[in-house]
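Q: sequence and predicted structure, then a few things I'm wondering about:
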Amino acid sequence: MLKTSGRLGLSLLCLLILLLTACGTRYQNETVIISGDEMSEPANQELLSPVQVQKIYRLPDENTDNGYWLGWTSSDSLIGSFKNTGFPERYKLKELAYPFEESKNIIQSEGDHSRIALSPDGDQIADVHTHQTTITTTLMSTKDGKKTEVDTFDPKGQSYLQTMSWSENSQMIGYLVQDPVQYEKDTLRVYDTKTKLSQSYSLQGFGPGDTLLDAQVSNDGRSALIKLFETRQSRSITLVLGKLADGHFEAKYKHQMADKQMTWISEDQFAFLGRDDTLYEYDQRNGELSVILERVFTFEFSPDKKFIAYTLQDEDAVYVGKIQGRNVLYNGPVYRGILPSNMKWSSDNTRLFIQGPRTFTNSNSIPHDNSTKEPAFIIEFK
């Protein structure tokens, strides 16, 4: 009888231990803590990250007062526009190819090199010229320098032009034509390189004293973003989204912004930097405004919009992250020591060009030679 009782007690003790173990195991499985702090991610995250630096190239110096790098013509080659010394009415195009050690002159042309625009695919450069009573748009091949006049029109009055821009798919060219006296004659001119057709859109909703600064046309040519200095109310830089139809620009959405870039990320979505240093995304299908990043100083999306390079306020680091939805993942610094004013992704996302002034932690290390050469680098990713 005692043996039976002891055996029963031992069985109950084992059962109790098993129950306690099961409870502890179940609690551990159900409690998951996900940290939002990127610094507390597992140590092996770097091994899983799609953003890993493989090599950094220091580029030869170019005087930034004389020109700038326009962008990539291939994954291995940059092209830039620089003044032709002694000939102010001319400019020269330079190529900097892998291994990025020395640039060479490839094409010479006439005109204002500050107005030209390289297509996102790197194949063509758009230029626009004013000739007495007409305005002419020209395309130039980056391969052989061959020029083709694609659009000519009469603005019917005094006019001046703003910087040209391409749509993200390299199909649409847009630029503002402004009348300094009669603001109601201001237009947005759009040329479609695929259909070979052009259209002028009158700009409604803008008043006297508003200064139009820039325009970006969507891939389908049905919408446009216009940046302006608005004087009547806020006296600030304002972004205006509008529909392009029946020869008119019809404003649909406004938001105050920093005097920096705005960019389409799809036919219905665009990103811009607000006055509060927040990088926003706006979706015109549902009117939803979303936050992508905060404390942003500059940004640049990769051509396929899967990656973003950016800098933060009061920091001298260039960050790169992967875009997933409206989130930026695996973001981390890829270079420190300069404040890039020019960032360009290669077409295959494998290289990032950055250029800008150096940052100095010691005033004694600041050069005093008044040099206008800003260091430039190409960051190559695995």
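A: The structure has been received and is ready for your questions.

Q: only C-alpha atoms for contact and neighbour calcs from this point on.
A: Fine.

Q: residues contacting S103?
A: P60, K94, E95, L96, A97 (Cα atoms under 8 Å, 6 or more residues apart in numbering).

Q: filter these to the buried ones?
A: K94, E95, L96, A97 (16 or more other Cα atoms under 10 Å).

Q: redo the residues you listed as CSV? Include secondary structure and distance to T73.
A: Compiled in CSV, the buried ones among the contacts of S103 are given as follows (DSSP: H, G, I helix; E, B strand; the rest coil; distance: Cα to Cα, whole Å):
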residue, secondary structure, distance to T73
K94, strand, 11
E95, strand, 9
L96, strand, 10
A97, strand, 10
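
Q: nearest to Q313 among those?
A: L96 (30.8 Å; Cα to Cα).

Q: skipping adjacent residues, who's closest to the closest one in space?
A: Counting by Cα to Cα, 6 or more residues apart in numbering, S103 is the residue found nearest to L96 once chain neighbours are left out, at 4.4 Å.

Q: take the one below as the second:
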Amino acid sequence: MSRRIAVLCAALVLLGVLLSGCMRQLRSETIIIPDTEEDSAVDQASGPFKVKTYYRLPAQAAENLYHISWLGRDTVIGLFGEARQELSIERLVSPYETPEKLRDVGGNSLFAGLSPDGRYVCTIALADRVYTITLISTSDQQAKITDTLTSKQLLVSKNLTWSDNGRYVSYMLSDNGQGSIGVIDTETGTAKRYSLPEWKRSDVIYSIKLSDDGQRVLIVKGGGSRLSFSVGAWSGSGFVSQYEHELGGDSSAIWVGGSSQADWINKDQIAYIGPDGSLYAYDLRNAAVTVLLGRVGSFQLSPDRKYIAYWKGKGSTTKDMRIYAGKLQGNNILNETAVYQGVVPFQMAWNPDNSGLLIEGQKVYAREAGPAQPTQSAPSTVPSDLVPLHDNQSFIIEFE
């Protein structure tokens, strides 16, 4: 009997050794970015979003960054400058250490923004009471004026908005008090105008985003501190709304080039964050509403709309504020994985093959630490005992 017990014990010991070896293979990794707080690292479970490495943009570039976009799998392109009138277009290739200046944008720019695919920069300039909208190619740096607004017209949108495929860029204007939407087609280099009958002077238009086919329109607007959206389609030379709903958060959650509060899933569906903080999907074909996620501050879909990055603030510590990645499949989010924490993102962007995630945001610290006043407002979902500092974090997470 003692021999059988000895054999059994030996077998159990061997099994334990084998299991411990398996556990070592599945052990999670952490993201550690130098010169940041320890709470930036996130313990990860195994899954499709296993972090391979990270890249931080150079400090000087990050400090002067105005807007940034992917240009390819391992190349980003950005607008850099200490002032909006002194912007330049610069390119960075992995490992993103040395920016290469392509050209200056030009003076008198009121706004400049990159297309999601990095192929174009669109600028709005004001001179002699005339607005000029110019399209600049980042491949050959050639510029073309695509639209002008006379003194009888007034640009009233907060910024330019690109379609996800980078073909269309749109903006809001008032023509003798009547609301109009301007749309530039980058393939033809031409501009069109559409009427917006529902527009009121009290409305603040934050974005006008066309679907990739250019036929449907998603408008995010505000009045006071409230946000809402209207989604519809062109009818002749005007916009007709099909569905409207209030959005979660307030106007402080909307930034230039920032993460989404509402966006296209495809030409028939949109995703939006409701007043309760849940992420919903709305289908224009049958008016069906589906809950995708709960308690979301902002989100960003990948170019092929198969993946999603989103920010959550569950509690009142920096460790509770995390950026997640997941797979969008039907009306479900699968393989949710925390990839970073302690940063409030105001831009998230996937590279073309979904192997990298660009994040630009601000570090958050406990209020009792006596932080300086922030230069940008954080989304209203940031807990009251935390505050974002002027400590911009610009980095790229590369997945295995």
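A: Received it, and whenever you're ready, just let me know what you need. Because the structure is predicted, anything quoted here is derived from the model rather than measured.

Q: TM-score for this pair?
A: Between these two chains, after superposing, the TM-score reads 0.77 (TM-score structural alignment, normalised by the length of the first structure); 331 aligned residues with a Cα RMSD of 3.0 Å.

Q: on that earlier part again, pull up the gap between the residue nearest to L96 of the first structure and S77 of the first structure, please.
A: Distance of S103 of the first structure to S77 of the first structure, computed by Cα to Cα, to the nearest Å: 10 Å.

Q: quick check, E187 of the second structure in a strand?
A: No. Counting by DSSP: H, G, I helix; E, B strand; the rest coil, E187 of the second structure is not part of a strand but coil.

Q: ok, D277 of the first structure - contacts?
A: Residues in contact with D277 of the first structure (Cα under 8 Å, 6+ apart) are A258, E294, R295, V296, F297, Q313.

Q: hang on, the last one packs against V296?
A: By that I understand Q313 of the first structure. Yes. At 5.9 Å, Q313 of the first structure counts as touching V296 under the criterion of Cα atoms under 8 Å.

Q: more crowded one of these two?
A: Ranked by neighbour count (other Cα atoms under 10 Å), Q313 of the first structure and V296 place V296 first, with 19 against 12.

Q: for that one, give its distance to F272 of the first structure.
A: Per Cα to Cα, V296 of the first structure is found 10 Å from F272 of the first structure.

Q: ditto for S74 of the first structure
A: Distance of S74 of the first structure to F272 of the first structure, computed by Cα to Cα: 27 Å.

Q: so these two - more neighbours on which side?
A: Counted by other Cα under 10 Å, S74 of the first structure and F272 do not tie: F272 has more neighbours, with 24 against 15.

Q: counterpart of the more buried one over in the second structure?
A: Here F272 of the first structure is matched to Y272 in the second structure, going by TM-score structural alignment.

Q: and if you look at V190 of the first structure?
A: Match for V190 of the first structure (TM-score structural alignment): V183.

Q: likewise for L96 of the first structure?
A: Using TM-score structural alignment as the criterion, the counterpart of L96 of the first structure in the second structure is L92.

Q: how close does that match sit to G248 of the second structure?
A: From L92 of the second structure across to G248 of the second structure, the span is 35 Å (Cα to Cα).

Q: remind me which helix or strand the closest residue to T152 of the first structure other than its chain neighbours belongs to.
A: Leaving aside its chain neighbours, T152 of the first structure sits nearest to T136 (4.3 Å; criterion: Cα to Cα, 6+ apart). T136 of the first structure belongs to strand 134-141 when assigned by DSSP states H and E.
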